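> pasting the structure only:
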């Protein structure tokens, strides 16, 4: 019988998000609008999958999102249309279906969950940052009270001035976290701290860069590796910006989730080589005949997750207030925020 547990290393968001014992999947309480958005994005993927991702190829929005595997509804798994659940021989389709069907948790059986890939599953010591996008934080369905409350939050924070706001972090303690006010974080018993939403709300245009410096200040990584991370995320943001210009959607309160590996052993064995885009969830290790440097580490090689890991990743998450908007052009509310993020990351590189 599969057992579920609360998702660890969560930077922000609502309670109730679960993962399986293996940490491969995430079970997120579903709303109708978020479910519809995932399914709509799946159905609009009409490009040729054999086209390589080059500078001349626009990356579709779906490639920045967590892989959507289906819906768990009262204990029954329902895969979305046109999704083949798994091609990885280490976890075949039958195993995955059983995994998302079986539960001894009564609460799971009484709710509907989105079944998504766990973006943290391939990291050994992840540092996680949640950045909420947009100046406008509510959709047309929000109540008057909610619109007023979220407008106030936007006006008083970098959501209004920059079009983005740090919602939270789950990071390892480092030399820069020592200066944090106790009201802004909670200590974990694993060397991590959870930085809360009030820290992000206290940031301004003038000091927002310092918050990102703190995020990247993992003491186990050299200054060269930290600069490489900033540069890689800057490149991702450039590509993501171009994606947004080609997508006709409206997204309110969606976030960019930044993750990077804090274990220097993984960096050593990867020879500091990272991917701009994370490996596809359906990629099979058996299809790659090249030697994997992680095979040289007996402890790590026993875990297939690390064998196809990246050193960092960036994904767009949270679509409870998102929808497709054909013929309305790109989402200026989100694009402006990403434009300002690019300016911050350009500064991070230049003043490293």
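In hand now; what should we look at? Just so it is clear, the structure is predicted and the values come from calculations on it, not from any experiment. Numbering: from 1, shown residues only.
> alpha carbons only for contacts and neighbour counts from here, please
Will do.
> quick one: residue 167 is in a strand?
Yes - checked against DSSP: H, G, I helix; E, B strand; the rest coil, residue 167 lies within a strand.
> Apart from its chain neighbours, what residue comes closest to it?
residue 197 (4.7 Å; C-alpha to C-alpha, 6 or more residues apart in numbering).
> Presented hereafter is structure B, for comparison with structure A:
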């Protein structure tokens, strides 16, 4: 088992040297965005992340968080309803992406969560090889808006929550309300801990922090791009 783990670790370190991981601490793996007009996902394979340079990472983030210029959400046509897999293209499909008023707050909230994860990682003494961020967000415009409203309502509840709720009836009522609530518009998790171990007294993993910092910068850049496009649209 130890030999296999060492081989796997060596393979991952080799991949890091040959991709953006060594320089930036991060590498884009496979991802997909949903084409609402065709009713199919558009896949970006793992080979894309392994082939690009550090300077191409912002483009990858743009492809994962495309911005729609449509005024109304696209609707899947009957002709494309039977398709199961859409061909990959370097061009953003007209059916992908969220409008700026949805994408921007999702990016901003996502950034806050990643920053919190970064803060936690800076306080634990670990070494991690092959850790990943899993990011999922809602592609449906209406559901994404409902999810954002849910986040706003939760923030308001946190601010107004000055008294403890001790009665069982209140708790049961809360459970019923939770079941009726829409889902959050996005989820971000730190995953893949197979090659992670504690190193007490040796400080946080600087390579991991480098990767998280790079991710934060990429999200910041995408936020700036979306804001700029919003300002341009408002001025025309």
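Noted; the coordinates are in hand. All values derive from a computational prediction rather than experimental measurement.
> What's the TM-score once they're superposed?
Overlay of the two chains. TM-score (TM-score structural alignment, normalised by the length of the second structure): 0.65; 182 aligned residues with a C-alpha RMSD of 3.4 Å.
> can you pull out the strands in the stretch 151-300 of the first structure?
Applying DSSP state E, counting those that start in this stretch to the stretch 151-300 of the first structure gives strands spanning 164-172, 185-187, 192-195, 249-251, 255-261.
> Including distance to residue 330 of the first structure, could those strands go into TSV?
Shown next, in TSV, are those (distance: least, C-alpha to C-alpha, whole Å):
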stretch	distance to residue 330 of the first structure
strand 164-172	17
strand 185-187	36
strand 192-195	32
strand 249-251	6
strand 255-261	17
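> who wins for proximity to residue 222 of the first structure among those?
With C-alpha to C-alpha as the criterion, residue 222 of the first structure lies closest to strand 255-261 of the strands of the stretch 151-300 of the first structure, at 12.5 Å.
> what range in the second structure does that closest one sit on?
The aligned range for strand 255-261 of the first structure in the second structure is 132-138, by TM-score structural alignment.
> What's the separation between residue 145 of the first structure and residue 274 of the first structure?
Plainly put, residue 145 of the first structure is 45 Å away from residue 274 of the first structure if you go by C-alpha to C-alpha, to the nearest Å.
> So for the two, which sits in the more crowded spot?
residue 274 (17 against 9; other C-alpha atoms under 10 Å).
> Who are the contact partners of the more buried one?
310, 311, 312 (C-alpha atoms under 8 Å, 6 or more residues apart in numbering).
> what residue of the first structure matches up with residue 51 of the second structure?
So, by TM-score structural alignment, residue 51 of the second structure is matched to residue 202.
> Skipping its backbone neighbours, what lies nearest its match in space?
residue 157 (6.9 Å).
> State which helix of the second structure is the longest.
helix 206-235 (DSSP state H).
> Now do that one: which elements does it pack against?
helix 21-24, helix 57-64, helix 100-121 (3 or more C-alpha pairs under 8 Å, 6 or more residues apart in numbering; DSSP states H and E).
> Please identify the most buried of those.
Between these, helix 21-24 has the highest mean count of neighbours, a mean of 20, where neighbours are mean count of other C-alpha atoms under 10 Å.
> just to revisit the earlier point, tell me, of the contacts of residue 274 of the first structure, which are also contacts in the second structure.
Contacts from the contacts of residue 274 of the first structure that recur in the second structure, judged by both residues aligned by TM-score structural alignment, their matches' C-alpha atoms under 8 Å, are residue 310.
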